[in-house]
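**Q** Sequence below, structure please.
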Amino acid sequence: MEPVLIITNFPDKKSALALAETLIDQHLAACVNALSPCTSIYRWQGAMDSAEETPVLIKTQRQHYERVEQLIKMMHPYELPEVIMVPILSGLPAYLQWIADETTLIK
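**A** Here you go, the predicted model:
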């Protein structure tokens, strides 16, 4: 079991929730948090820019990273979406087991 947290941002809550529902439906995530909007300030193509975005936290297993990344890229309107995977090194054992149980693909 290798639990991970995948972080991304979507331009609006509706598209963030669409991703969340897809991931949960396909057993690719145990839980997805679509957080309150935030303001992101960044440099893109040589110019400073900003955007209101909805942060998304995806709890899953390492083995699902590639498929989650594909879905984010497919469902995301940005040319270059943020997709960051962070290993979960420790946590409440029962919660980590729940992540594993919920993300076991049904065969």
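
**Q** Please count neighbours and contacts with C-alpha atoms only from this point.
**A** Fine.

**Q** now what about the longest strand along the chain, what contacts it?
**A** Assignment by DSSP state E gives strand 47-61 as the longest strand of the chain. Strand 47-61 has contacts (C-alpha atoms under 8 Å, 6 or more residues apart in numbering) with 1-13, 16, 28-43, 99-100, 103.

**Q** Which of the residues you listed are buried, as a PyMOL select command?
**A** A single PyMOL command selects the buried members of these (16 or more other C-alpha atoms under 10 Å):
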select buried, resi 3+4+5+6+7+8+9+10+11+13+16+28+29+30+31+32+34+37+99+100+103
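
**Q** show me where this protein has helices.
**A** 13-25, 65-75, 93-102 (DSSP state H).

**Q** Out of the ones you listed, which is the most enclosed?
**A** helix 13-25 (a mean of 17; mean count of other C-alpha atoms under 10 Å).

**Q** Run the chain-centre distance for it.
**A** 9 Å (C-alpha atoms, centre = their mean, to the nearest Å).

**Q** Tell me the helices and strands packed up against that helix.
**A** strand 31-34, strand 47-61, helix 65-75 (3 or more C-alpha pairs under 8 Å, 6 or more residues apart in numbering; DSSP states H and E).

**Q** one more to line up against the first:
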Amino acid sequence: MTAIAVVTTVGDKKEARRMAHALVEAGLAACAQVEKIDSVYAWKGAIEHGKEYRVLFKTTEARYEAVESAIRDMHSYELPAIYAVAVERIFAPYAAWIESGAS
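**A** A predicted model of the protein is given here:
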């Protein structure tokens, strides 16, 4: 089992919480964390600045495709950021919880 963190950003707290709850309730992620962030990014020829919410899902590599699909289905952005970061080292009991919690 390979633990991963899947990350996306959304424009408001309600969307972030809705997405977090949906994926955990569906068993696609063992946990989701929501945090407020300040973003600066290039978009359609301009530099944009805005408040966003980062949602980090703790899941497994085997569930990535389903997690990505669920995020895409619920996301309000034209081009959502969705990416995964591999967890290189992890406390074994915690890894087991991620695997069993995302079922």
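
**Q** quick one: TM-score?
**A** The TM-score (TM-score structural alignment, normalised by the length of the second structure) is 0.95; 103 aligned residues with a C-alpha RMSD of 0.9 Å.

**Q** follow-up on the earlier one: so how far does the longest strand of the first structure sit from its counterpart in the second structure?
**A** Mean deviation of strand 47-61 of the first structure relative to the second structure after superposition (mean C-alpha distance after the TM-score superposition for the first structure): 0.7 Å.

**Q** Please point out which parts of that strand sit buried.
**A** Residues of strand 47-61 of the first structure classed as buried: 53-61 (neighbour count, 16+ other C-alpha under 10 Å).

**Q** Put together JSON lines for these, with distance to Tyr95 of the first structure on each row.
**A** Below are the buried residues of strand 47-61 of the first structure laid out as JSON lines (distance: C-alpha to C-alpha, whole Å):
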{"residue": "Glu53", "distance to Tyr95 of the first structure": "28"}
{"residue": "Thr54", "distance to Tyr95 of the first structure": "25"}
{"residue": "Pro55", "distance to Tyr95 of the first structure": "22"}
{"residue": "Val56", "distance to Tyr95 of the first structure": "19"}
{"residue": "Leu57", "distance to Tyr95 of the first structure": "15"}
{"residue": "Ile58", "distance to Tyr95 of the first structure": "14"}
{"residue": "Lys59", "distance to Tyr95 of the first structure": "10"}
{"residue": "Thr60", "distance to Tyr95 of the first structure": "11"}
{"residue": "Gln61", "distance to Tyr95 of the first structure": "13"}
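
**Q** which two from those end up farthest apart in space?
**A** Glu53 and Gln61 (24.9 Å; C-alpha to C-alpha).

**Q** picking that back up, would you format the helices and strands packed on helix 13-25 of the first structure as CSV with distance to Met85 of the first structure included?
**A** Compiled in CSV, those are given as follows (distance: least, C-alpha to C-alpha, whole Å):
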stretch, distance to Met85 of the first structure
strand 31-34, 14
strand 47-61, 9
helix 65-75, 8
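
**Q** of all the ones you listed, which lies closest to Pro87 of the first structure?
**A** Of those, nearest to Pro87 of the first structure by C-alpha to C-alpha is strand 47-61, at 9.1 Å.

**Q** between the closest one and helix 65-75, what angle do the directions make?
**A** Note on geometry: by axes from the mean of the first three to the mean of the last three C-alpha atoms, to 10 degrees, strand 47-61 of the first structure and helix 65-75 are set 140 degrees apart in direction.

**Q** out of the helices and strands packed on helix 13-25 of the first structure, nearest to Gly91 of the first structure?
**A** Between those, strand 47-61 lies closest to Gly91 of the first structure; by C-alpha to C-alpha that is 12.1 Å.

**Q** Thanks a lot, catch you later.
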